[in-house]
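# okay, sequence plus prediction incoming.
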Amino acid sequence: MLRQYELVERVKAYDPDANEALLNRAYVFSMHAHGSQKRASGDPYFSHPIEVAGILTDLHLDDETIATAILHDTVEDTVATHEEIRAKFGVNVARLVEGVTKLSKIEAQTENERAAENLRKFLLAMSDDIRVLLVKLADRLHNMRTLHHISKPEKRKRIARETMDIYAPLAERIGMYEFMNEMQTLAFREIEPEAYESITRRLEQLEEGGGDRVAKIGGDLKAMLDRHGIAADVSGRRKHPYSIWRKMSERHVSLEQLSDIVAFRAIVDSEEECYRALGIIHRRWPMVPGRFKDYISTPKRNGYRSLHTAVIHAENMRIEVQIRTREMHAQAEFGLAAHWAYKQDAVRPDTQVRWIRDLVEILDNAESPEELLEHTRMAMYADRIFAFTPKGELHQLPKGATPIDFAYAVHTDLGDQAVGAKVNGGVVPLRTELKNGDQVQILRSKAQRPQANWLNFAITGKARAAIRRYIRHREREETVALGTKLYHELVARLPVPAGSDALGEALKRLKIADEATLFEGLARGKLTEEAVMEAVMPGAVADPKIEPIPAQRAPIEIKGLTAGVGYDLAACCHPVPGDRIIGVRSDDGRFEVHDIACRTVDAIDPHHWIDLTWGDNAEGATARIAVTLKNEPGALGVIATVIGGHRANILGLRLDNRDTTFHTNTIDVEVRDAAHLMKLLAGLRAADAVNAAERV
């Protein structure tokens, strides 16, 4: 583990003006915050953030980024707070630490949901400042280096898979190839241990058999360039096990059949010498057709610049050669991090990169975790081609892209309104595959809308996300319209017209947020017609299991009274089975049974009460309700229909009050129990003719 002074000296070596006090404060704060915490390896936890900071010093990053690396786990794993970080280290460091911390607080239920939420928070954080990504990549790289200390195989494999799917592609997209290669190698060793061991062992055998072949070819290449006046640094290496395994899988060949497992790099002084060196190499050895790529004139989207070629060396051995300047080499090694490396009088770049903005747009459009992962992987992987607008603007697209992908790459609105395309001046269908260097003009119409069949040939994550978003919205609008029609048909079949508040009450009973969701559920069959009718007007759907209330042949059983003692159900509150009840002795020795909430009971000394309960088979009693009706023809018929539909029985009805608008009726109704009564009242309230219905 780096000591405090060693870390500061590393930073000061490339940035003499670095804020030494900031780095010292961060080191001491992190060490105290993590205290006695241990990692799976048994090492002090504090060693991890220091090693992460050490990795970033190799990239010559600024002092704020180094301090962020030292502090990146303090908020997540200790009692330290964002407020403390802001107060001690400033707004910038606090913002960066918060961006890295956001990734850790994930409690999703499935692997896809967890990975997608990880990615979602990550993209949002790094879209604000790319240094969040640099710290997180260094954090993940060190975790991968120590992955073997984790005891659970499934956890190691999960971390390795996430590294392979998300972090290695992100490292590639910002041009940090050394990070990418090491992450892929470490993850590959965990995910496919047998394949890793097999390829590694075979490569070692080939090296032993070939002796110093790599050194000899490298020496020949350097000597040849020297003879032509080009001073080049030439190095050779075998390709990484994961890269070899992927080529074997894609081409369905054995390792022996792969001819380009050795790559050489020639670093020269100028761009002009790159092209001179290329010409010299091609004159000396035959070029492999289709393997030349000029990333100097058309850089990769991550800024990578170099010349790539493959030639057939002696003994029919294919070798890959990369030619670049020293500046290009720094960009290739450190990628976007090279822009943040300390440089005297350097101007910092824009902290947001265009492809990150594309990923954030995909994030906004994705409906499910699976869709988010699918589209972001599309955006991060794949070989690229270059296509131009009529004005000469360059757009990079995945190999196999079509004009519809190009349209969405230019602007979402252009993609939505695309009706055709001209490629190199000729009109072509939108499904035409673009080739490197094509000039593309999109033909548009304001009347056009995205089509579902575009998904058959759109391949970029941005295009597919935008198309799916529109289709989802359109399908939902159509589904809601169908559900609305079905709902009104259901309401028309209710025994009585429903009131204006019936739909709102139905939403509460069904625990649904809004009308559109109810209509959509009805149209998609997620809600049955019976469930919706019952929610709109309780009791509207006849339950065949409910039989009419049987004739009373014996007194209702009540527990708590001495056997043989008579009782009456109080006429003031009309208790029914299910109510909490008490007994009050009358002058003649009989008991009056009251609802506990009865107003008459309020005036009686509680010492004269007897707690009673309904018998196990108690069923059927008379309740009294007050129903206020609209003063219109047929209103009484409505309540009679509702009461009959609930299998209740009207025993008495009295008109209490009447004016030009409403009239109130007191109704004695026979019900099974309190639940039956509550459902009956809810059904009455849902009727359009009923203004109010209450128990009295």
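Looks like it came in fine.

# going forward, measure contacts and count neighbours with C-alpha atoms only.
Will do.

# which of the residues in stretch 658-675 are buried?
Within stretch 658-675, the residues that qualify as buried by neighbour count (16 or more other Cα atoms under 10 Å) are His663, Thr664, Asn665, Thr666, Ile667, Asp668, Val669, Glu670, Val671, Arg672, Asp673, Ala674.

# what's the closest of those to Arg284?
The closest of the buried residues of stretch 658-675 to Arg284 turns out to be Ala674 (Cα to Cα; 98.9 Å).

# how close does the closest one sit to Val690?
Taking Cα to Cα, to the nearest Å as the criterion, Ala674 is separated from Val690 by 21 Å.

# same deal with Asn649?
Following Cα to Cα, the distance that separates Asn649 from Val690 is 18 Å.

# list the buried residues in stretch 361-375.
Neighbour-count burial for stretch 361-375, with 16+ other Cα under 10 Å as criterion, is recorded at Glu361, Ile362, Leu363, Asn365, Ala366, Pro369, Glu371, Leu372, Leu373, Glu374, His375.

# could you work out the most separated pair of those?
Farthest pair in these, by Cα to Cα: Glu361 and Pro369, 14.8 Å.

# dropping in the other structure now:
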Amino acid sequence: MIRFEDIYETVKRHHAGADLELLRKAYIFSAVEHKGQTRASGEPYLVHPLEVAAILAELRMDPACVAVGLLHDVLEDTLTDETKIKEHFGPDVLHIVEGVTKISKIPFSSSEERQAENFRKLLLAMVDDVRVIIVKLADRLHNMRTLQYLPEERRQRIARETMDIYAPLAGRLGMSRIKNELEDLSFQYLEPEAYQELMQRVEERRTSAIEFIEKIKGTVQEKLKGAGLEASLEGRIKRVYSIHQKLRRQRIELDQVYDFVALRIVVPTIPDCYAALGVLHNLWRPVPGRIKDFIAMPRPNGYRSLHTSVISDEGHPFEVQIRTREMHRIAEEGIAAHWKYKEGRSGPDKDTRRRSTASRRGAR
């Protein structure tokens, strides 16, 4: 079970100088209110708000938002009322808790694509603080991680709702790390046979893929260093649901997936991104039509990066993503990466306000 002190230390590390007494108060309040309650797994209910708060802390959300992670179910699942929350934690925390509670009570029953899109638009339109959505996504992520303890009918309903509503919503807000995990977890329950079959095929290739990644990482690191470029490199195997989508959409076999293996290069500056791209294209032959400049032309959710695919000396194609450290954080965390906490007040920076407004406009 995750410890409150671990959450406290994470928030303290990301928000030095902030008053964190709010967090301790929220933890004690949640523990008292949820006392005696258990989850379907048999664990104390308090495990859930702690896990949600931990996800928010890792996203570097402000102390008020992490406190809401600890409190997000007290209005719905305990005898606590709004007056008590406002009295103990103030109007800001109450406002977010009420928003999360309101979202949880909206019924969603249709998997029809247009209805799902309308529902996502409704969620974006009804909140005036994006932290409400971020807390709800963290809540849904932990629920999906523990979905195996629920009856089959509920597993199917929650997984479908997650795939249709919450994963795309995370994508719209640029929160790819949460979106990706929600998709993979949903796929596991919605199409268990397809999931198991594909996982087996991926596992059969995993060892050779990891060996290949390590080899190209060493080669690229050496060439970048020779060019005077400071860089950190990370390899990955494509996510199982993303592979599933590509196989189905393009009607291809697994060995035809260009980005089954990918390399990520993180450098200090934008000029370094383009310099690294030049090093790669001098090293290996690029695949025609696979170069994408999302730095010059960012995606609507704020994602920026250079993408290319190259052919290795052995004839294996693989994808490379090149970005700065700031771009990488935005790619992983999306709108949460822009949330600032300064001078005792939390709030979005200008980019966050612009992106949040754009999301709502896109939802109309």
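Yep, it's here. Only a predicted model underlies this, so the values are computations on that prediction, with no experimental measurement involved.

# got a TM-score for the two of them?
A TM-score of 0.92 describes the superposed chains when it is computed by TM-score structural alignment, normalised by the length of the second structure; 359 aligned residues with a Cα RMSD of 2.3 Å.

# which ones among the buried residues of stretch 658-675 of the first structure map onto helices?
Among those, the members falling in helices (DSSP state H) are Ala674.

# of the buried residues of stretch 658-675 of the first structure, closest to Glu207 of the first structure?
The nearest member of these to Glu207 of the first structure, counting by Cα to Cα, is Ala674 at 87.6 Å.

# for that closest one, give its distance to Ala692 of the first structure.
Distance of Ala674 of the first structure to Ala692 of the first structure, given as Cα to Cα: 18 Å.

# same check on Gln331 of the first structure?
From Gln331 of the first structure over to Ala692 of the first structure the distance is 77 Å, taken as Cα to Cα.

# quick one, which of the two is more surrounded?
For Gln331 of the first structure versus Ala692, the count of surrounding residues by other Cα atoms under 10 Å is larger for Gln331: 23 against 17.

# circling back to that earlier point, who has more neighbours out of Asn649 and Val690 of the first structure?
The residue with more neighbours, out of Asn649 of the first structure and Val690, is Val690; 25 against 17, by other Cα under 10 Å.

# show the contacting residues for the more buried one.
Applying Cα atoms under 8 Å, 6 or more residues apart in numbering, one finds that Val690 of the first structure lies in contact with Gly499, Val627, Thr628, Leu629, Lys630, Ala635, Ile639, Leu684.

# out of the residues you listed, which are inside strands?
The strands, defined by DSSP state E, take in Val627, Thr628, Leu629, Lys630 from the contacts of Val690 of the first structure.

# return the member of these nearest to Gln37 of the first structure.
Nearest to Gln37 of the first structure among those: Val627, at 69.6 Å, using Cα to Cα.

# can you count the residues close to that closest one?
Burial of Val627 of the first structure is recorded as 25 neighbouring residues (other Cα under 10 Å).

# same check, this time on Gln148 of the second structure
Counted with other Cα under 10 Å, the neighbours of Gln148 of the second structure add up to 14.

# and stretch 176-183 of the first structure, what's buried?
If you call a residue buried by 16+ other Cα under 10 Å, then stretch 176-183 of the first structure has these buried ones: Met176, Tyr177, Phe179, Met180, Asn181, Glu182, Met183.

# again, but for stretch 199-218 of the second structure
With burial defined by 16+ other Cα under 10 Å, the residues of stretch 199-218 of the second structure counted as buried are Met199, Val202, Ala209, Ile213, Ile216, Lys217.
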